[in-house]
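Asks: Generate a structure from the sequence data that follows.
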Amino acid sequence: MKEKGQKMGKTWFYRLLLSYIPIFFIVITFIFFMFFQMLSEQNRKEALNANKMLSLQAMRLIDTSLKAIDNMVMLEIINNKELNQFFNSQKVDNAYVNISAVKKMKDMITSYPLIDSIYWVRHQDQFVLSDATSEYLNTYIDNAFIQRYMNSTSKKWTDMRSFQQFSVIDGKQVVSLVRGVPFITNEKGLIVINVSTESLRKMIADLYDPKVSFIRVKDASGNALFKEAESTESAKVYSHYVSSYSDWSYESGLVNGRVVHLISSLNTVWLIVGFGMIVIGFLWMIIVSRRNYKPLEQIVGRLRGYTLPLSGGLVKEGRIDEFRFIETALENIMEQANQYEQKHKEDLHLRTRYLFHKLIEDRPALTLDDWKEEASKLRLPHPSRRQVMAIIEIDKYGEFCNQYSSQDQILLKFALRSTVQEMAAQHDCLLWTEWTSASQLCAMVFEQNEDEEEEERRTLDLFLDVRSWIQQNMKFTITIGIGRPAKQLGDISNGFKDAVESLKYKIMLGDNSVITYKQILSTGQAEVFSHLSAIRSIVQSFRLLEEDWVQKYDDLFQQLNQGLLNKDEIVNLMDYLIYVLGREMAAISKDAQELWEQEGQRQLSRCIDDSHSLEQMREETKRVLSELAAALQEAHHQRQHTSVIRDMRKLIEEQFANPNMSLDFLSEQFGLNAKYVSKLFKEETGQKFVDFLIDIRMRQAQLLLTTTNCSVQEVADRVGYTSAISFGRVFKKIAGISPSEYREDASRRLSG
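Replies: Predicted coordinates for the structure are as follows:
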């Protein structure tokens, strides 16, 4: 029996050993030969396909954005009233046209955040107006670039170049679009759009992981638009495309691509290692089989007694094919794993954001069925009866960024978004939120109820509670702008624009508030141009250092506070104040101009940009103006004969009709040399005595010609001219037409 048992044991041992050998060769050969071969090929194909898609996606994203800007510029050239007024304007100092043009530039920058700066060049007078300054072409810092495209504009975006808004500020790397006005002839001027290459880099930064992949973008001249962060020694390029729109080239690959390529090419090494493992495995199998054949026999016995719902291919001669069973199970697991991996390769977050931006920007246009289909795939709310767009903006975002680290900012923004979603659930509101900028969270509320007033009240209550909760529980506040309900798909973008417009009135209505577009429409908006004369009066009093300029300044802001202006309109008014002040300072003296350029202008601009409310803007700007007035007053007292010149001006304004008014007359009245009087008058007023006197006389003459029936000789006598011929010659030189023609022209204008 003992010998028989030993014989049976040896028989089982041999059977076990022989049964393992085929599996060993199949599995080991498959794993060590095929696995690395397939892995190498699969990695190569996946890397190639992934990088092709990465390059294509980056190219399409950048081309789409640049085309949108290009199309917008073409439409504005054809349709925009402010643009046509600027290029058709005959006067450089037309404040209304210039302010409207600057406002339009800022609207374009707001609508297309990729735009870094804009400036317009008018051929007629070589005048250049940008969103930040205005100059003549011969002194403009970008003169060389403009001269290159003066006669013929480029049909595409330019190569990368350095652009400076101001000589004291370092330039930015930009690409530019130059379009002529009008669109066909280009005879009136140029529009130059500058897009920062850093903005383009940030736009495609989310498409890839810089630790794994890289994207190189080069312009038509081969200059790299972005600074390369990857190591060029180990990087390997897998794809290369050239844009048919911009002629830019796009390359992408793996940061450690050469290492992967080296590993995949070591087939001989894998072959040797595979054979070595076979030998080692065979020896190890003998040792393990001798030690563990009895437990394995028990396991096989249990498997034989277990009935499985298997297909006929797994049963041979009434016995379960264990190895086929294991192989089938592995294949099922691998298939499920591949399906799961394929599903997660799709970037759901990117698709969700893209769909959201397509809805709010209305480009390209979606159909309702397309939206429903995409919403089902992304597990988003389906379109409802009405959609309400709201923008939640973090107040004083600059202070928010300075106060918190980047990690804390991410956590706080996540908390804000989660709070909005949780409170929407409490109010039984369906909500979709996406960050549209660093400081703005956009929310789309889906209203289902047929009762519009009830839904409007529910939506308003939701955002009021959100604002209140953030104020009580967070260390920052928010302001919420709500647009009109969108009943149709195409109205969603208009609702978003309404919400953006509502937030512009935050400077008037204050931070930590909820502003609805309905609230703005129900309030009468103030006229911007009604304040221009008040600004000029303030500047004139300030220039003369009169004490009442402070009261006039406070009265201006009181008038602004009584109306409802948005931030852009207020900033335009303050820019006009800076413009007029700068012109007057230049006319006072060289010292006053230097004081203004070095201190006053820069501080005023900074106060305007940093102000979050109208009251803060009033206090900060008045403080700067008061300091500037004190400095001017001190400089004024240091100069000789200032009061004398002031008395001279007063005397001229009172006795301009005196035919004997001259430098000799003034020298006799004030006991000074005539040449010295002329020099002092020029230094203190910025005008020659003759020009100052003629200006007063001609303004009075124009008034008499349009409001009285006096003859030309009588008008000449009343403004200080003894000869009507001399008066007519001077009047025509100033007005461009004779006094009689001026009166006739004025009569025709009055009669309509």
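Asks: Please count neighbours and contacts with C-alpha atoms only from this point.
Replies: Will do.
Asks: now the helices for the stretch 501-650 of the chain?
Replies: For the stretch 501-650 of the chain, the helices defined by DSSP state H, counting those that start in this stretch occupy 506-509, 517-521, 532-543, 549-562, 567-588, 590-595, 601-610, 614-638, 642-654.
Asks: how about this one, so we can line them up?
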Amino acid sequence: MKFLNKCSLHYKYFISYTIILSIPLILIGGFIYQYFIETVRSEVIKNNKQVLSQVQYNLDVKMDELEKIAFQISLNNQLTPYRVTRDGYWGRQALQELNKYKTGNSFIYDLVLYYDKQPFLFSSYSTYQVEEFMDGLFGYTSWNRDQFRQDILHNSLSKVYAPQHIKPLGDNPFITYMVPIPKSATNYGVVMFFIKESSIQLLIQNILEDDGKATFILDREGKLINTTESSSVSQMAVIAPYLQSKADQGTMKLQIKDVDFLVSYTRSPRNGWTYVTLVEEDKIMTRVVYIKKIALISLAATFLLGLCLSYLFMKLNYSPIRKLRQFIESETGESLQQHVNEFEAFHRVVHQMSNKNRSMQSQIIFSRPVLRNFYLHELLRGNIEELSKLNWMVNETGIYFYYDWFRSVILQLDTSEESINEILPQIARKLEEELDQENVGYALDTWENNKIVFIIASESDSPIAFLKQMEKLQMALRIEWGVHATIGVGNAYAKTSEIGKSYIEANTALDYRLIRGKRSIIFIHEVVEGDRALQMVNEMENIRLYIHRGEIEQLSNYLSELIREIKAKNVSLFVVRNICYDLIHLIVTTLNELQQNDQYEAIGYPDVITLLDYETIDELSDMITGISILICRHIEESKNRSSVQWKNELVTYVDEQFTNPQFSLQLMAEQFSVTPPYLSRIFKEETGKTLTQYVNGLRIEKVKKMLADGEDNMQELVEKVGYTNVSSFIRKFKESEGITPGDYRKIYTK
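Replies: Sure, this is the predicted structure:
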């Protein structure tokens, strides 16, 4: 167990697959072996019973035929005791009649008719005197003259005599079957049928299969009538006493001279004969041994195939773990090789990350108000352009915008009490809760001049529905704190980047409280007729193109001309502020597209809040002119230094990271805070190659050096240079060098 705990997960997988494979194979193998033993035994027993029943049936049929012939003879007027002994003529008629019976049944070799107290016996061939028949010609060893007469007079049942050689009938052993006539207590004659032993054996063998069984037939007294195996007679002598006390049918197992035998028997209800089969148990098991051999070979082949598949699946299942290990090593900079069990190593890394995460979460919770205010200010400045990105960023701060129409709202509290500033945060949170289901809003932590600034997302841009919501807020202020407020409301915008414009509008609307009166709700569209900034669409697009193209002189001249036009049109300060906001937002957006957002931070553009500090058109014009000069200067400096600086930084990074399996254009772009297409274009301009070509070249050169140093494990070589697929790398190597890595090693060795 300690060994398994220290084993690599790679081998644990393989051992576990092997155990899982072995258990069912062992159980199935044992079950099949035991099942076949019992099945073969039961099949042999069943087969023996069927065979014995068929043998019994066939012999019973034959014996019944002999009984019927004897009965017919007793009724035949030509074969009465009087006629057959009357004179020679009737004696010859008797022979002819008997021959008819013999000829009509092929099972009978010959038959003999004898009547008590008569000097002759009649067969189908001839007549015999009793003394001549018993003592000379037929010569029964176990049947003398007196016993012959006794059987005729006192035996009312048919009787069979064991096979023996009878001289007149030939060299074959014959079975004698004696049937008294008539069958009654006062019988006065007998019909003896002579049957070849081979006829009975042939009848049995036609039924038996050649599977090593010995078959015996015993009479009702347990004496042997016939056997198919003369060598088994001694064994039958041992078995016969057991059968006398047994039922009419059954199977038993006996051991004779240290050999186990399976004995099946059945007894005929007609004549009391017992039919027995005897077979060695080892012969029965021959089939089982053969099946076991085949099963073992099949199980072994299955086991080997299972091992191969287990190894293959283990490699496939372990591959994600290996990649995860490599990824963790590349991300953490810590080698996990010292930890034998990968999961233990992962557990340590995840535990460390979890601790860091909990620490970060604690810091986030502690700094949540600060983060909340930071993201709301970023939203107000127009630095967050996508709603989904906004909700993802602010999710940890407890704020979430469900709707698509955004407004800026400013509440100016009508009070001179200085203590009101202390409860402004409490008032703001309470007003956030007063918003209905169609509006979601949050207040910025900007508590100056008794103002509360809200960013509110609404389900629709309808000013009528929003007016009711603002009235509800005014009522809550009066009821809860006894404070009156004037509310300035900017236009609703579907783009988060234009929330800053709505903030300028809300401030402008609030400035109209001197005209509209305090404690009123003022919408910007009610006090300003249209927005002339919308007429600057073409101008803004031209500025964006100048920045994209890097046309510094044209951009500077265009901005100067634009400022002169603004002054010449004599537009309001509100419109100029909107134009400046659009211009600043355009510059920020364009610089982001060019991945020059660091220049925006270096220049220090005014945001939407500080933009309101400019109170004259001249101040705004000077600010725009200053922005244009700084933009031109930074773009020119960036362009001049990009050639040398980017090449050195990009090439150095690739030279250090090309062996990392996780290396990619996306990863490199994130590292340098640029978009992948922009990085790809710059890299090719500076090096003359695509990033993929450059990386493949480095990897191939490193492999060539390792091959020259004598390393020959292709899997390890490929992994060392950042590949995971050997065949893919071999294809790239051949495309580059014209030969495979193996051929390269052979050529270099020679």
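Asks: Need the TM-score between these chains.
Replies: Scored against TM-score structural alignment, normalised by the length of structure 2, the superposed chains reach a TM-score of 0.32; 276 aligned residues with a Cα RMSD of 4.6 Å.
Asks: of all the helices of the stretch 501-650 of structure 1, which lies closest to residue 47 of structure 1?
Replies: helix 601-610 (47.3 Å; Cα to Cα).
Asks: So which bits of the closest one are buried?
Replies: Counting neighbours by 16 or more other Cα atoms under 10 Å, one finds that the buried residues in helix 601-610 of structure 1 are 601, 603, 604, 607, 608.
Asks: hmm, back to that, among the helices of the stretch 501-650 of structure 1, which is the most enclosed?
Replies: Among the helices of the stretch 501-650 of structure 1, helix 506-509 has the highest mean neighbour count (mean count of other Cα atoms under 10 Å), at a mean of 21.
Asks: Can you name every helix or strand that that helix contacts?
Replies: In terms of contacts (3 or more Cα pairs under 8 Å, 6 or more residues apart in numbering; DSSP states H and E), helix 506-509 of structure 1 is packed against helix 567-588.
Asks: and the angle for the helix it packs on with helix 549-562?
Replies: Counting by axes from the mean of the first three to the mean of the last three Cα atoms, to 10 degrees, helix 567-588 of structure 1 lies at 160 degrees to helix 549-562.
Asks: roughly how far is helix 567-588 of structure 1 from the heart of the chain?
Replies: Put simply, helix 567-588 of structure 1 sits 25 Å off its chain's centre (Cα atoms, centre = their mean, to the nearest Å).
Asks: Now distance to residue 744 of structure 1 too, for the helices of the stretch 501-650 of structure 1, in JSON lines please.
Replies: Shown next, in JSON lines, are these (distance: least, Cα to Cα, whole Å):
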{"stretch": "helix 506-509", "distance to residue 744 of structure 1": "47"}
{"stretch": "helix 517-521", "distance to residue 744 of structure 1": "44"}
{"stretch": "helix 532-543", "distance to residue 744 of structure 1": "28"}
{"stretch": "helix 549-562", "distance to residue 744 of structure 1": "38"}
{"stretch": "helix 567-588", "distance to residue 744 of structure 1": "33"}
{"stretch": "helix 590-595", "distance to residue 744 of structure 1": "42"}
{"stretch": "helix 601-610", "distance to residue 744 of structure 1": "44"}
{"stretch": "helix 614-638", "distance to residue 744 of structure 1": "45"}
{"stretch": "helix 642-654", "distance to residue 744 of structure 1": "28"}
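Asks: how about those helices, which one is nearest residue 478 of structure 1?
Replies: Closest to residue 478 of structure 1 of the helices of the stretch 501-650 of structure 1, according to Cα to Cα: helix 506-509, at 10.7 Å.
Asks: returning to that earlier point: among the helices of the stretch 501-650 of structure 1, which is nearest residue 694 of structure 1?
Replies: helix 642-654 (10.6 Å).
Asks: what about that closest one, distance to the chain center?
Replies: Distance of helix 642-654 of structure 1 from the chain centroid (Cα atoms, centre = their mean) equals 52 Å.
Asks: Remind me what the very next helix or strand once past that helix packs against, helices and strands.
Replies: Remark: after helix 642-654 of structure 1, the chain's next helix or strand is helix 663-670, criterion DSSP states H and E. With contacts defined as 3+ Cα pairs under 8 Å, 6+ apart, the secondary structure elements packing on helix 663-670 of structure 1 are helix 674-685.
Asks: run the last query once more with 10 Å
Replies: Applying 3 or more Cα pairs under 10 Å, 6 or more residues apart in numbering; DSSP states H and E, one finds that helix 663-670 of structure 1 contacts helix 642-654, helix 674-685.
Asks: out of these, which comes closest to residue 49 of structure 1?
Replies: In terms of Cα to Cα, the element of those nearest to residue 49 of structure 1 is helix 674-685, at 73.1 Å.
Asks: Show me which positions of that closest one end up buried.
Replies: Neighbour-count burial for helix 674-685 of structure 1, counted by 16+ other Cα under 10 Å, picks out 674, 677, 678, 680, 681, 682, 683, 684, 685.
Asks: ok, so of those, who is nearest residue 181 of structure 1?
Replies: residue 685 (39.5 Å).
Asks: ok, the closest one touching residue 692?
Replies: Yes. Residue 685 of structure 1 lies in contact with residue 692 (Cα atoms under 10 Å); the separation is 9.0 Å.
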